[in-house]
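A.B. asks: following is a predicted model, sequence given first.
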Amino acid sequence: MLKRVIGALVGREMDRRDGSGGMKGAALGWAAGSVLRRMGPFGTALGAAYVGKKLYERRKASKRRPL
């Protein structure tokens, strides 16, 4: 179940690049989840690291903005 959640988060992050949303993000999330599941524990760690990196970058960028 954790791998599916990570796959969904990876798909969401990949879809945010183009900003259109919708079916493309769901398809990318499903594909990323499938690939990560096939890779076993390494794939789970890789997907979690990708999502963590994106969250860290977003938080860092939001702190830089002046009020």
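C.D. replies: Received the coordinates, thanks.
A.B. asks: hey, let's count contacts and neighbours off CA atoms from now on
C.D. replies: Will do.
A.B. asks: just checking, what packs against the top helix by length along the chain?
C.D. replies: With secondary structure taken from DSSP state H, the chain has its longest helix at helix 41-64. Counting contacts by 3 or more Cα pairs under 8 Å, 6 or more residues apart in numbering; DSSP states H and E, helix 41-64 is packed against helix 2-16, helix 23-38.
A.B. asks: take this one as well and set it beside the first:
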Amino acid sequence: MIGKILGAVAGSSISKHVNGVGGARGALLGVGAAALLRRLGPVGLVTAIAGGYALKKYREKREAPNFTGA
């Protein structure tokens, strides 16, 4: 029960940073993500963390200014 509530709160706050996802939809995604991670266990948690980190680095690289020597 507490995991679902924490997942909903996290999903709702994350949805504020993602375009096209509202608060209620983000809360539902958070609950679903919490349930999925619980089913996958420790391996799923490590995989999710590694995937999130890789996505963050990819986005930072795409958004970085492209300086060329002139």
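C.D. replies: Arrived safely. Here the structure is a predicted model, which is why all the values come from computation and not from measurement.
A.B. asks: can you give the structural similarity as a TM-score?
C.D. replies: Overlay of the two chains. TM-score (TM-score structural alignment, normalised by the length of structure 1): 0.60; 58 aligned residues with a Cα RMSD of 3.0 Å.
A.B. asks: give me the most central residue, structure 1.
C.D. replies: The residue lying closest to the centre of structure 1 (Cα atoms, centre = their mean) is V10, at 2.0 Å.
A.B. asks: nearest spatial neighbour of D15 of structure 1, skipping sequence neighbours?
C.D. replies: Closest residue to D15 of structure 1 apart from its sequence neighbours, by Cα to Cα, 6 or more residues apart in numbering: G25 at 4.8 Å.
A.B. asks: could you report the neighbour count for the one you found?
C.D. replies: Applying other Cα atoms under 10 Å, we find 22 residues neighbouring G25 of structure 1.
A.B. asks: swap in S12 of structure 2?
C.D. replies: 22.
A.B. asks: I'd guessed it sits against A24; true?
C.D. replies: Yes. Under the criterion of Cα atoms under 8 Å, S12 of structure 2 makes contact with A24 at 6.7 Å.
A.B. asks: any idea which of the helices and strands packed on helix 41-64 of structure 1 is most buried?
C.D. replies: helix 2-16 (a mean of 20; mean count of other Cα atoms under 10 Å).
A.B. asks: touching that one from outside, list them.
C.D. replies: Identification of contacts with helix 2-16 of structure 1 by Cα atoms under 8 Å, 6 or more residues apart in numbering yields 21, 24-34, 36-37, 44, 47-48, 50-51, 54.
A.B. asks: ok, 6 Å please
C.D. replies: By Cα atoms under 6 Å, 6 or more residues apart in numbering, the residues outside helix 2-16 of structure 1 that reach it are G21, G25, L28, G29, A32, G33.
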